[in-house]
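> coords below, sequence missing:
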């Protein structure tokens, strides 16, 4: 739904005044409530989807069990871009500064227990304030929000924040649609064939939740999410785009109502970065084009003392300028003298946080050393930046397989944890190796396709618009 032009509304008001009648009140925008689990890697893509929905005329509110350290990029109107933020509270929900929220397992169990009552209360408050909720959009690991939506008679959508390939692996495992090794076979070498995906070996599959205990909390949440996708949610958004994962999307769409809406990356408008408190942009501006090695491992990966030292020495050995995001807890592991030596004066910059998508979009960045979490991978693909992958757990090894062997826009570091020599060789391979130029060309093409997908009329934009049209028309089925 697009806002009417000011001239159209003024003509309507003038006509009403001429007849002595008051103009009809404007129809309220349909209100969508976004519900996220309180992890930064879950918050970011859902907020970005919310901004796109708001940009197409919907009223959007974002909620989560906010805890200290979670950023919602508040710029005066809540989450920014037309998105309001309301903290999930009541129902016994812990306060944001409660230390128990710092323990992921304790936090997740508490939110699952207290969240339903708090969400019902929020939906009631919104209705009383004249903002009745028309639809709930929940991301992964909050399948309880889908149940609450059903209980109060609201349609619900789900946002899957990992790749479509990983979602397909989980779906085919849970519903026994492919032959997965089990028992002793799972401890040996083997491979799994799934429609639309390359053959995946056990080293890529073992880190996934399918090979954890049936009693594992996260696994139970995943099974709940998959059940909601097949039985309760008429829309399943995926943070990908059709041109990137066409075969995986086509294969899984036979089973669940997939809508690619990615990459969920904020566009870089070239404006001033108010969050750049560490001066990253100014530093990057002073570096040659495609020269900088950018290193970041997300908000959850912790690296030990030995690896911190190895990365510092490896970066120094590349002879290239680098920007390294090293969280305070990990930074304390690096001796001050070693950090100074690694930085080599102005050649290196170490910061506790940066606006990653802006850094990746900067012309000075030549490669990205990453754990290959899907948010980071999608941001790098959208920016057309080559990657050095150092995967750790969960979906990161499958993402690495696609980056290296399918998209062919990066290399996998030959050692995990990273060693100085593995880092040096990998950076050299993607920046100056015999395939570096071809990889850069492929990365640029993927970046163009990603931007086209989310641009007006692109494949992902059409998916978002179709959802908006259905909600605006009052429908609950895609």
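Everything's here; your move. What you see is a predicted model, and the numbers here were worked out from it, not measured in a lab. Numbering: from 1, shown residues only.
> going by C-alpha atoms from here, please, whenever you check contacts or count neighbours.
OK.
> show me where the stretch 351-478 of the chain has helices.
356-361, 374-383, 396-401, 420-432, 436-454, 459-472 (DSSP state H, counting those that start in this stretch).
> residue 122 contacts residue 88, correct?
Yes - the pair residue 122 / residue 88 is scored as a contact, 7.3 Å apart, by C-alpha atoms under 8 Å.
> so which of these two has more stuff around it?
Neighbour totals were compared for residue 122 and residue 88, and residue 88 leads with 26 against 20 (other C-alpha atoms under 10 Å).
> residues in contact with that one?
The neighbours of residue 88, taking C-alpha atoms under 8 Å, 6 or more residues apart in numbering as the test, are 63, 64, 65, 66, 115, 118, 119, 122.
> below is structure B, check it against A:
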């Protein structure tokens, strides 16, 4: 891991403050806190404004100041288990947080005897914050916690002009066809991206408009992975862009995890042969049906490889934890398998026993797999995940896309392709090359190193 060093040339001339505001979801909080750590190491004081829902633990970050605001999320939190429309929650937060955020930010700016605030950095999904920042005459930068390609796809997809294409089913002739506006994606992919295309269209329009109005965009990616898309982004978004990722390579994410990790699995991994374990995790939000859950279980049982399966409580709709497993599954797996509620994922992926990562392709997980050189089996669930998965499988060719969803025969074939076939060896070679490019980008003079230096200089000049 390339840890941040306090290079005097990167430190700001004064102890100016930066105020950061993440959206309250694990996949968004982690990179924001990682960015905060990076900037703190380069001379800035850090204040985190945060929603009370999924609040970060201040004791894990004693060098930051935390300011909670009322978010009203408790009124709709019970819908998280059943409502698959992510934009419903994001649009709600953009309305419910506006006044509490403005009051909190204005109070911070008015505090006597404090160092001046250099800028505000908010998650790009908090699009309302641009108007608040303009009103208070404070530069706002947007952190986009996805890859570049995701934003280009969002900009191109016809959420408003062709909403019907987001409702296609397997029976429709175009279901497997490419989407003309963004040919990397198939219609069956965009069905997952937006369950409510009109709502998604409204959200995306607001987010992208305010990204263009911002003082700059920070991306958790690195130039060598998305060089062509970076050229397009600089044309589509006429504000400075900074690609200084992967953030987690600067600092480990364990301290910002919202779920308790089961570390006993590391000693179990120590007993497994090199590159023999199938690691399965579908992230902190995604949900699957009971039948899909059982197909995953049968696929893992039938393949014969050791496996580590993360089943977050609430993963299966209508189930608390493991009640939906096939009869005698746990007894049958014995020492060959482990099921846990959450894992120290970066350490699991870095472990020599881990042979492949069956993932939902959240952007953080995808980046972590790249950084450890672990081939992927791609099972995206919603929003940006199908886009990440298509890039992984079809552009970078570092994973196998599980095209037919959770079906045991397809699962077994995908695992064999990655773990046993020549195709898997070629995937491993490609992702190992990307792993090396990550290291080079973070080293002195590398693209991410230089982008971080440019960001620190830019914030210091605001």
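In hand now; what should we look at? All values derive from a computational prediction rather than experimental measurement.
> narrow the contacts of residue 88 of the first structure to those in strands?
63, 64 (DSSP state E).
> so which of the contacts of residue 88 of the first structure hold up in the second structure?
On the basis of both residues aligned by TM-score structural alignment, their matches' C-alpha atoms under 8 Å, what survives of the contacts of residue 88 of the first structure in the second structure is 63, 64, 65, 66, 115, 118, 119, 122.
> got the contact list for the residue nearest to residue 21 of the second structure when sequence neighbours are not counted?
The shortest distance from residue 21 of the second structure to any non-neighbouring residue, by C-alpha to C-alpha, 6 or more residues apart in numbering, is to residue 122 (4.6 Å). Going by C-alpha under 8 Å, 6+ apart, residue 122 of the second structure touches 20, 21, 22, 129, 140, 141, 142, 143.
> also residue 208 of the first structure?
393, 394, 395.
> nearest to residue 259 of the first structure, of the residues you listed?
Of all the contacts of residue 208 of the first structure, residue 259 of the first structure sits closest to residue 395, with 20.2 Å by C-alpha to C-alpha.
> okay, now the aligned partner of the closest one in the second structure: neighbour count?
Correspondence of residue 395 of the first structure to the second structure, assessed by TM-score structural alignment: residue 384. Burial measure for residue 384 of the second structure: 24 neighbouring residues, criterion other C-alpha under 10 Å.
> before we move on, the earlier item: trace the residue nearest to residue 21 of the second structure over to the first structure, please.
Under the alignment (TM-score structural alignment), residue 122 of the second structure maps onto residue 138.
> which of the three states applies to its match?
strand (DSSP: H, G, I helix; E, B strand; the rest coil).
> tell me how far it lies from residue 429 of the first structure.
Residue 138 of the first structure is 40 Å from residue 429 of the first structure, where distance means C-alpha to C-alpha, to the nearest Å.
> pretty sure residue 459 of the first structure sits against residue 242.
Yes - contact criterion C-alpha under 8 Å: residue 459 of the first structure and residue 242 qualify, at 6.7 Å.
> now the common contact residues for those two.
260, 453.
> and the strands in the stretch 51-200 of the second structure?
For the stretch 51-200 of the second structure, the strands defined by DSSP state E, counting those that start in this stretch occupy 65-69, 117-123, 140-144, 178-179, 182-186.
> can I get the ones you listed in CSV including distance to residue 462 of the second structure?
Conversion of the strands of the stretch 51-200 of the second structure to CSV gives the following (distance: least, C-alpha to C-alpha, whole Å):
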stretch, distance to residue 462 of the second structure
strand 65-69, 22
strand 117-123, 6
strand 140-144, 10
strand 178-179, 41
strand 182-186, 36
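> can you report how many residues lie near the nearest residue to residue 1 of the first structure once chain neighbours are set aside?
Leaving out its chain neighbours, the residue that sits closest to residue 1 of the first structure by C-alpha to C-alpha, 6+ apart is residue 57, at 5.0 Å. Neighbours of residue 57 of the first structure under the rule other C-alpha under 10 Å: 18.
> look up how far residue 379 of the second structure lies from residue 54 of the second structure.
Taken as C-alpha to C-alpha, the span from residue 54 of the second structure to residue 379 of the second structure is 26 Å.
> ok, those two, which is more surrounded?
residue 379 (24 against 14).
> pretty sure that one contacts residue 357?
No - counting by C-alpha under 8 Å, residue 379 of the second structure stays clear of residue 357, with 10.5 Å between them.
> in contact with the equivalent of residue 226 of the second structure over in the first structure, which residues?
Taking TM-score structural alignment, the alignment pairs residue 226 of the second structure with residue 245 from the first structure. Shown in contact with residue 245 of the first structure (C-alpha under 8 Å, 6+ apart): 164, 165.
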